[in-house]
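> Got a predicted structure here, sequence first:
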Amino acid sequence: MGFIDWYFTVVVFMFGACWGSFLNVCIYRIPAELSVVKPRSRCPKCMTDLAWKDNIPIFGWIFLGGKCRYCKVPISPRYPSIELLTAILFTWVWLVFPVMVEDGFDFRFVPYWVMVFGLILGSMVDFDEMWLPDRCTIGGMIIGPIFSFLIPAMHGAETHLGGLIDSLIGLAVGFGSLWSVSVIGKLVLKKDAMGFGDVKLMGALGAFLGWESIIFIVFVSSLIGTIVGVSFIAAGNKEWQSKIPFGPYIALAAVVWMLGGSVLWDAYLAWMQGTAY
């Protein structure tokens, strides 16, 4: 990469870290039904407003030694971890979907940044509270088709209407597939087999990524969940198997698909069919 490429890559990384800082606010305040805009960031222990230098993404935590400047209570390393994760994923998306292409401009990185933001937010709230915010799931089902109409390249479509139609088909397939699993599971197991938040999340992902992604996301998320569950059992922590919700597995599989999972999926299908070279 040339100097300009490196410059914009660093800018995107910093931009992603800033959004990661805002994510920390959303993850803490949304479940508590608090405004994510005001009041300004403050220590949850001593309630002292934080100075701007304390809020520098990633580095603020390092400069403070992982403790509040005022009451010296330890600050969870999860805060800089989320900022770093968001920065890395924003940068990764930027590198996979560059704005400059041979035949013009490609703005797919914008909706994918929005999707990454929503997936991290939903996953962390799901970890903490065992539910997915509607602003991540229903919100995704609303803005996914809008983005798809504006940027039909998200679905490989040539027209705006084609992008919208592909998005709505993906939404229907994503929502309907997991809704069917939920209904059948409840009939067989006589209890809820899957949270409805997961169903709505799959609808949102289908709207963003298209119906082709759904089989991959269901397969990979189930595989990851099985591996994690077996690992906990093998480590003697069987009770943790039920404490991890399914939403984060879905989110991880969706990110893998977005960043090139379709290539892996095609290779897997070719291997299964015996046509791989």
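Yes, it's here.
> From here on, just use CA atoms for contacts and neighbour counts.
Noted.
> buried sites along the host helix or strand of residue 85?
Taking DSSP states H and E as the definition, residue 85 sits inside helix 78-96. Across helix 78-96, burial judged by 16 or more other C-alpha atoms under 10 Å covers 79-84, 86-94.
> got it, and stretch 48-59?
54, 56, 57, 58.
> who's in contact with that stretch?
17-18, 20-21, 40-43, 60-61, 63-64, 70, 79-81, 83-84 (C-alpha atoms under 8 Å, 6 or more residues apart in numbering).
> Just the buried ones out of those residues, please.
For these, a burial check counting by 16+ other C-alpha under 10 Å picks out 17, 18, 20, 21, 41, 61, 79, 80, 81, 83, 84.
> Pasting the second one now:
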Amino acid sequence: MMPLPSEAFFIVSIFIFLAGLCIGSFLNVCIWRIPRDESIVRPGSHCPACNHAIAPWDNIPLLSWLLLRGRCRHCHAPISPRYVVVELLTGALFAGIWLVHGWTVQTPVYWLFAAALILGTFVDLDHLILPDRVTIGGMIAGPVLALAFPELHDQTERLPALIQSLTGLGLGGGLLWLVAILGRAALKREAMGLGDVKLLGAIGACLGWRAVLFTVFVSSFSGTLFGLGLIAAGRKELQSRIPYGPHLALAAILWMFCGPACIDFYLAWAFPSRPPGFLP
């Protein structure tokens, strides 16, 4: 595809960022309602404090929160700034994925998967659960997308792409399931939630087996750093209340931006004389 002129590229980038803000606004609805088994469609948006319906002009992503100074127009209850954080994060990720991948088959798939990871992350932070809509949904969507778009796994044929997806699914789910079993035996308590197992399986199904290895390494590193930070801050008791899912999501998002390049760089450094096709 011919590259866009600079002016058109800028306009498209802004449009994608604004679209991401709107998706983030919808994700806020999902983050609130899905753990409560409420419909994400009806009723329409309303204040959780006074249940008053939110008018369309009070529901504009980012702008309405700023104009209302973070409060409900009717009852003046505070509206968490996290609504804005989710909107800005989604907009930034959508724009970033577009800037890195351009008009490729990866772009819309990565948009959808990033949105699912944001949804799972904030539900996990609030309720210490990962919705099956995210985890099992990803485990099912991954092989289907591999068959439909083998380019997602750098393949031209459907069968090799499907094998890549299923290998990632099995490796991702199997690795954390093994960690959960061994952790339970060693610690005499749950060391890993089943939701984390399913999430890594979904990451492998959608992004491939190399993404699983990258995600395990990066999430372990970020989780360790976060735990050390809590200890240094004298908040060690919070370690057991911090879910692992957000670390998995962070690592998967990093993979979408730079994971393959990081693995290629490491392999070139660690195995400078590796034969062609070594760890493809």
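Ah, there it is. Since the model is a prediction, treat every value here as computed from it, not as a measurement.
> got the contact list for the residue most central in space within structure 1?
Centroid-nearest residue in structure 1, with C-alpha atoms, centre = their mean: residue 119, separated by 2.2 Å. Residue 119 of structure 1 is in contact with 136, 248, 251, counting by C-alpha under 8 Å, 6+ apart.
> Just give the nearest non-adjacent residue to the counterpart of residue 96 of structure 1 in structure 2, would you?
Superposed on structure 2 with TM-score structural alignment, residue 96 of structure 1 falls opposite residue 100. Using C-alpha to C-alpha, 6 or more residues apart in numbering and skipping residues adjacent in sequence, the residue nearest residue 100 of structure 2 is residue 257, 6.8 Å away.
> Tell me which helix or strand the one you found sits in.
helix 245-270.
> Please enumerate the helices of the stretch 101-250 of structure 2.
Taking DSSP state H, counting those that start in this stretch as the criterion, the stretch 101-250 of structure 2 carries its helices at 106-127, 132-148, 158-187, 194-207, 209-232, 245-270.
> and among those, the most buried is which?
When the helices of the stretch 101-250 of structure 2 are scored by mean count of other C-alpha atoms under 10 Å, the highest mean neighbour count falls to helix 194-207 (a mean of 28).
> Provide the aligned range in structure 1 for that one.
Helix 194-207 of structure 2 corresponds to residues 196-209 in structure 1, going by TM-score structural alignment.
> same thing with stretch 216-234 of structure 2?
With TM-score structural alignment as the criterion, stretch 216-234 of structure 2 aligns to 218-236.
> who's in contact with that stretch?
Residues outside stretch 218-236 of structure 1 that contact it (C-alpha under 8 Å, 6+ apart): 238, 240, 241, 246, 249, 250, 252, 253.
> Tabulate the helices of the stretch 101-250 of structure 2 in JSON lines, adding columns for distance to residue 13 of structure 2.
JSON lines is the format used below for the helices of the stretch 101-250 of structure 2 (distance: least, C-alpha to C-alpha, whole Å):
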{"stretch": "helix 106-127", "distance to residue 13 of structure 2": "13"}
{"stretch": "helix 132-148", "distance to residue 13 of structure 2": "25"}
{"stretch": "helix 158-187", "distance to residue 13 of structure 2": "30"}
{"stretch": "helix 194-207", "distance to residue 13 of structure 2": "24"}
{"stretch": "helix 209-232", "distance to residue 13 of structure 2": "27"}
{"stretch": "helix 245-270", "distance to residue 13 of structure 2": "16"}
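> And those helices: which comes nearest residue 35 of structure 2?
Closest to residue 35 of structure 2 of those, according to C-alpha to C-alpha: helix 106-127, at 7.2 Å.
> Kind regards, and thank you for your time.
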